[in-house]
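1. can't give you the sequence, but here's the structure:
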């Protein structure tokens, strides 16, 4: 079957499935902070945020399709598998997975428990409630993950459409919100608003989702008997390109929510607190219920996605260990790490993302330009290598005079220009015997 034989419903079901995998806890809690913190500079901050999230995700999907589901295709098997394995662990039990359980608790069950006085608000009672909730939440996610072939139906046709409906209902007051004055910006001005927004986008983990969850879409297409490189590429892009567009629209809405709340308090609110304040103001207790349901569904779809992705990937790597055992082990580890707490987990996440995101961006750019490369393997190693070296020196604050002169070096983006220059130089390398059968052929 070719991509042209997909029905309209099937296209949107796979699109919604892809969106559901990408849009999780980080996508909920970070965008409201943009409007709240950046105030009159929000427009520039949102542009930066969208650049490192939705736009880069769209480019990543195209690159992933060109590379036929393997961005590290030109690396040695050892290094390629190792790097992708780290991404799976990051999006699975170590970083992204636990965050989904915590945020779902913070915006869903916790407000209800406090208002009904089922817990007294002490740290011990909250910790016990979080433990019970995460056990139930991830057990339910595991149960839905044990039938990967049903993901298009479970996530694409049920969970994600319902989530989008709830988000639309919650967003309706935004059409009638007027600002007598926009709050002044309140952020570190060492970076421009655009650069700050770009770096804030790392926290959503959107781009790291593509190599992990994209393979699930590829497997779905292969089950539809699409086997040719060109057919898979076209079908993959057709059924996924709308997902980043949906995320962009929701990011803008959530930023607008943050902007609407910025002038009402001088306190530094977190993303969940901003969303709760907004829903309480416009919908009362019913808004809290709607928000809790929406966040639960968003986190649930991502939790299902990472359990399935980890189960299938590590089962393929270690065939003697069943998919079921890996999925259960992933869930247990996720529950354990989730009970560390959201603040501690965020502090752990930031340095990891600062290291891995530039590598992913370099791989995406290489993937996009692969059909034009005469020596794709050498180009990949050169571009990624330069990116890793410059970015690592920036992270450890290794102050070499010439490096400090690089644009945006002090902002953590000093690797951008060397990466681009290396890529351009490699495009002019002479032919060799390494062949690449691109989907454009």
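-> Done, it's in. Everything numeric in this text was worked out from a predicted model, so none of it was measured. Residues are numbered from 1 along each chain as shown.
2. Please make it C-alpha for all contacts and neighbour counts, starting now.
-> Fine.
3. With residue 110 as the reference, measure out to the closest residue to residue 171 other than its chain neighbours.
-> Nearest residue to residue 171, sequence neighbours excluded (Cα to Cα, 6 or more residues apart in numbering): residue 253, at 6.9 Å. Residue 253 is 24 Å from residue 110, where distance means Cα to Cα, to the nearest Å.
4. could you pull out the helices for the stretch 301-441 of the chain?
-> Counting by DSSP state H, counting those that start in this stretch, the stretch 301-441 of the chain has helices at residues 323-338, 342-369, 376-395, 401-404, 416-426.
5. Out of these, which is closest to residue 185?
-> helix 342-369 (22.5 Å; Cα to Cα).
6. buried ones in the closest one?
-> Neighbour counts using 16 or more other Cα atoms under 10 Å place 342, 345, 349, 353-369 of helix 342-369 among the buried residues.
7. I'd like the distance between the nearest residue to residue 345 once chain neighbours are set aside and residue 103.
-> Leaving aside its chain neighbours, residue 345 sits nearest to residue 95 (7.1 Å; criterion: Cα to Cα, 6+ apart). Separation of residue 95 from residue 103 (Cα to Cα): 12 Å.
8. Of the two, give the one with the bigger neighbour count.
-> When neighbours are counted by other Cα atoms under 10 Å, residue 95 and residue 103 differ, and residue 103 comes out ahead with 26 against 22.
9. here comes the other one, which I'd like you to weigh against the first:
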């Protein structure tokens, strides 16, 4: 059987980690740790489920279904749905939210403090222009991704991060017991941690990055579909194991920091305070370097996967043509500012995550039901309505109509108030689909016997 060498496997795992782990993956767990306080571990478990286990499940589902990317895993619902889901996911991960967020975060935690407030917009414009210009340049050749992210940028990022961990845990702020938690985390901290993991967008990113990971494995000489699936699972597991360890470390740091600092408005402030405490003012250079490395590798992965998927399904433009378009649009969106980007991200996530789960869960067990389309169709149909209501409820602008709609939805559907209204309907849809599949299978066997 074809397989990667140990060195190649580690490089691929490094590439996957580098594409997934952006600045949001630094700041969200830091803020979660502060909010959760003494409940940091239970909140952290919830965060790990949505931010590492589900993305890994998505990679496994892609492998189990032999899918090349988003379109292939959604296609069993219907061809038009596969195209629609591909477009929506890549818009959210691409020029609308995730990719612009990389530049906005990179600027906020590196150069923003050095630029006078009146020139803030100009500073963001110049930074994002240089940022996306370099991301485009290094992504024009697909072979560059493994070399630049896997061999260079990601190892540099990990060295800086582990140096911070080493110093922080040798000289901790305090213990992890009896730390006051935010009132909202006094009960149900695991669910709140789970929902906080949505913000990383990694479950969607896993579906989008599938095309990049599979193409990279092919470039390394693996051609057989079964071998590609096996190597994807191995490298993905290594990457997510590393990610989970880092998340728990950052969450613990965030919780311990409450011994020295008050609850911050966001994880970026919390992380900045932690690094400044241990490294002084020079630590801001460390923070800037850490953030830029994190966001740059993710930006490269996002624009490359966008261009790879769109060039495969919409031949009106080549890979480089789509790469130019998503890079330009991401640059324009980044200049609306981080607050505006984040405000409109959550509604899209609340819509797309349930739809993604309705594909990922059946995909994990696809060989057991012979890839029967009815499984995907019913699970997606039952997930769609709660997803739409969750998206409406997360809109930053609410009207009387939207409030009334979501109020009724919250009263009727279990867990809807926690943002998990999709779970029960999707489970019911999946159960009905399995029953229907087994019934049709049994009927077919009886027909053959007669």
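-> Thanks, I have it. Computed from a prediction, not measured in an experiment: that's the story for all the values here.
10. Kindly provide the TM-score of these chains.
-> Scored against TM-score structural alignment, normalised by the length of structure 1, the superposed chains reach a TM-score of 0.90; 424 aligned residues with a Cα RMSD of 2.3 Å.
11. Show me what residue 307 of structure 2 lines up with in structure 1.
-> Aligned by TM-score structural alignment, residue 307 of structure 2 pairs with residue 311 of structure 1.
12. so how many other residues sit close to its match?
-> Around residue 311 of structure 1 there are 27 residues (other Cα under 10 Å).
13. ok, now residue 178 of structure 2?
-> Residue 178 of structure 2, neighbours per other Cα under 10 Å, totals 9.
14. check contacts around it.
-> 37, 38 (Cα atoms under 8 Å, 6 or more residues apart in numbering).
15. for it, helix, strand, or coil?
-> coil (DSSP: H, G, I helix; E, B strand; the rest coil).
16. Look up how far residue 256 of structure 2 lies from it.
-> 10 Å.
17. Could you name every residue contacting both of those two?
-> residue 37.
18. coming back round to it: against residue 170 of structure 1, how distant is the residue nearest to residue 171 of structure 1?
-> 10 Å.
19. hmm, back to that, could you export the helices of the stretch 301-441 of structure 1 as a markdown table, including distance to residue 209 of structure 1?
-> Supplementary listing: the helices of the stretch 301-441 of structure 1 in a markdown table, determined by distance: least, Cα to Cα, whole Å:
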| stretch | distance to residue 209 of structure 1 |
| --- | --- |
| helix 323-338 | 17 |
| helix 342-369 | 11 |
| helix 376-395 | 19 |
| helix 401-404 | 31 |
| helix 416-426 | 21 |
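20. Could you say which one of those comes nearest to residue 200 of structure 1?
-> helix 342-369 (9.6 Å).
21. mean per-residue distance, that closest one to structure 2?
-> On superposition with structure 2, the mean distance recorded for helix 342-369 of structure 1 (mean Cα distance after the TM-score superposition for structure 1) is 0.9 Å.
22. next one: stretch 295-314 of structure 1
-> Looks like 1.1 Å for stretch 295-314 of structure 1 (mean Cα distance after the TM-score superposition for structure 1).
23. Kindly report the same for stretch 129-136 of structure 1.
-> Mean deviation for stretch 129-136 of structure 1: 0.8 Å (mean Cα distance after the TM-score superposition for structure 1).
24. Show me the contact partners of that stretch.
-> 101, 102, 105, 335, 338, 339.
25. From those, pick the one nearest residue 395 of structure 1.
-> Nearest member of these to residue 395 of structure 1, counting by Cα to Cα, is residue 338, at 26.6 Å.
26. The closest one -> structure 2?
-> So, by TM-score structural alignment, residue 338 of structure 1 is matched to residue 334.
27. Thank you, goodbye.
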